[in-house]
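my questions are about this predicted structure, shown below with the sequence.
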Amino acid sequence: MASWQAKVLNSVLSYIAKPGMHARGTRLSLADIRRRLLALDSRYLAWPKGLVSENLSLSHSCLIHYRLEPGAAPTPRIAIFYVRGGGFCFKTPNAHGRFIADLCRELDADAYVPDYRLAPEHPFPAPLEDVLEGYERFLSRWSGPFVVMGDSAGGNLAMSLLLQVKEKGLRLPGCAVLLSPALDLGITGNSERLLSADDPLFSIESLLRLRGAYLQGANPMDVRASPLHGDLHGMPPMLLLAGTRELLLEDSERMALRLRESGAEVEQHFLAHMPHVFPLFEILPEAREAREFILEFIQRRLM
């Protein structure tokens, strides 16, 4: 049974967030939606206390180094390379900053976040190129243990990054954590299940719109866009988290199965009645439960 907080959140998402791709019956541009999300993010979510950032320049974007203020935490023992989600088109710095700050406090960690270019202005593969360049810059600065994380579209980019890292012979993380990842832009799963999903946040229309804005005619079966179909041999231990009300749930289920078939260590937690990327909603008891799964998994693998 979902908590009362989760029931309220699902209702809010269904009646306010889900119709947000439109306004008064008019379809909003993705640029307009981006501006609205950024305004809401900064207005209603305060920047986490004690978290400071430094921008490291990349060719077309930057890598953000997040750290807790001196005295707020000991010297970092591990690092988190975190790829933020946002449907390839949006970003919510404060929402993600709060989540990342909590992880940094609990794990005595620094975090590195690629501020990749966004679609539709910069379609596939530009965001992934930025993430890969950010990862290479990260490796030049950090030699200790680390985890790669990503949520939603960031989960797609994080998984695609791991495939690229393996192909290029770069250093892989000690483990990886994916939250509600979008792993199959080819949409090759069970279409009946997809159409019947009771997702409080995404509709089929919005999912296809964001997918189209990112791909813009590129082959959706390219493994850089649909990492579910890549060669998963040699992947690090991985934790997959998702909610059972998600359109994208099957992506996580299929990835867990494919990872096991490829010999990788994988753990999964699919929490009943939870919406997309629910661990970011810190007010939910289920989010706190999911965060415990994440912390325990990382601690067991890296510490």
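Perfect, I can see it now.

alpha carbons only for contacts and neighbour counts from here, please
OK.

surely residue 42 touches residue 94?
Yes: applying C-alpha atoms under 8 Å, one finds residue 42 in contact with residue 94, separated by 6.4 Å.

more neighbours, these two?
Between residue 42 and residue 94, counting by other C-alpha atoms under 10 Å, residue 94 is the more crowded of the two (19 against 14).

alongside the first one, take a look at this:
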Amino acid sequence: MAAALTSAFVRPIANAIPASRAGIAFSRAFIASSLWLASPPLKGSRIEPGIRGEWVRGPEVTEGNAVVLYIHGSGYALCSARTHRGLTTRISDGTGLPVFACEYRLAPRHRFPNAAEDVRAAYDRLLDQGYRRILVAGDSAGGHLAVDLAAQLIRERREPPAALALFSPLFDVTFSLAAQRERMSPDPMISAAAAARLVGLYTVDADLASARLRFTFDDIKGFPPTIIQAGGLEMLAADAIELARALRRAGADCELEVVPGQMHVFQALTRFIPEAEPAMERACRFLTGNLPAIVRAA
């Protein structure tokens, strides 16, 4: 029912909005209000400002030397840490860990690799603050940024995150995989063409064959354990499947869940979709199950 209603009312709006300054402003307001309605922050959670982001703690969460870095999605252009509090408060509650939801510079004003640089800066700040056990979670474009972060750290022979949880991650920034999937069944939320226009605001001057945008993992060994969740009705299910294949070919421990009948980032729709909560619980168990033993300061 949720998918049918979304297809009838949201998809036409999403496809009609132009990738202009006015269109982006409308989309930001529309998505912010929609997420607040569909998945309000978990009651009893605490939100505190941080450097280029915010700290989120579930009702019973205390401090430690482990943390979750959350990277929001929405095409590198639309959302923020604030819009994703429904997700971040539940991740904090489910893992028992504080979550730092980073803010990154948004397109169209800021283009590749600005967002990726801001995510890396957030990770480095967590290290500087004494966190030695870092988990990473992200949705949609945030999933792409999470994979890029881990890959870059490995290439630099730096310690990558302990584990990743990716919700409906973007893998193919050209949207060729999504377009193929769309020909079998339209995505309830948006068309591949409209999504490509939005992401194109970020990648417009970039080489789409760059290793930072088109992941191959040919030179990557030791990628962190990763869980990928996607909805069976969304076009980015194709991206989720191909990303899982690529990670497994590289030797990574990767769990893939394509949940039948679900939409893009359905975990954020807790008020309307019963499958959202158990999926989030599975993702949180995966993250904490791959958290290493306590690291003592030298």
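Arrived safely. Remember, predicted model here, so these are calculated numbers, not experimental data.

residue 256 of structure 2 is in contact with residue 228, isn't it?
Yes: at 4.8 Å, residue 256 of structure 2 and residue 228 qualify as touching, with contact defined as C-alpha under 8 Å.

how many neighbours does residue 153 of structure 1 have?
24.

ok, residue 207 of structure 1 next?
16.

secondary structure element holding it?
helix 204-215 (DSSP states H and E).

read off where that helix ends up in structure 2.
Under TM-score structural alignment, helix 204-215 of structure 1 corresponds to residues 192-203 of structure 2.

average offset of that stretch relative to structure 1?
In the superposition with structure 1, the average deviation recorded for stretch 192-203 of structure 2 is 1.4 Å (mean C-alpha distance after the TM-score superposition for structure 1).

give the buried residues for that stretch.
192, 194-203 (16 or more other C-alpha atoms under 10 Å).

show me where the stretch 151-300 of structure 1 has its helices.
In the stretch 151-300 of structure 1, the helices defined using DSSP state H, counting those that start in this stretch lie at 153-168, 191-196, 204-215, 249-261, 285-302.

elements contacting the third one?
This means helix 204-215 of structure 1. Contacting helix 204-215 of structure 1 under the criterion 3 or more C-alpha pairs under 8 Å, 6 or more residues apart in numbering; DSSP states H and E is no other helix or strand.

now render the buried residues of stretch 192-203 of structure 2 as TSV, adding distance to residue 116 of structure 2.
Shown next, in TSV, are those (distance: C-alpha to C-alpha, whole Å):
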residue	distance to residue 116 of structure 2
192	23
194	22
195	19
196	18
197	19
198	17
199	14
200	15
201	15
202	11
203	12
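
just give me the closest of the residues you listed to residue 24 of structure 2.
Distance to residue 24 of structure 2, by C-alpha to C-alpha, is smallest for residue 198 among the buried residues of stretch 192-203 of structure 2, at 8.8 Å.

tell me who's in contact with that closest one.
19, 75, 77 (C-alpha atoms under 8 Å, 6 or more residues apart in numbering).

and for residue 49 of structure 2, nearest residue in space, chain neighbours not counted?
residue 55 (6.0 Å; C-alpha to C-alpha, 6 or more residues apart in numbering).

map that neighbour across to structure 1 for me.
So, by TM-score structural alignment, residue 55 of structure 2 is matched to residue 65.

show residues contacting whichever strand or helix holds its match.
Here residue 65 of structure 1 sits within strand 62-68, counting by DSSP H and E. Outside strand 62-68 of structure 1, the residues that touch it by C-alpha under 8 Å, 6+ apart are 50-57, 101, 104-105, 109-116, 134, 137.
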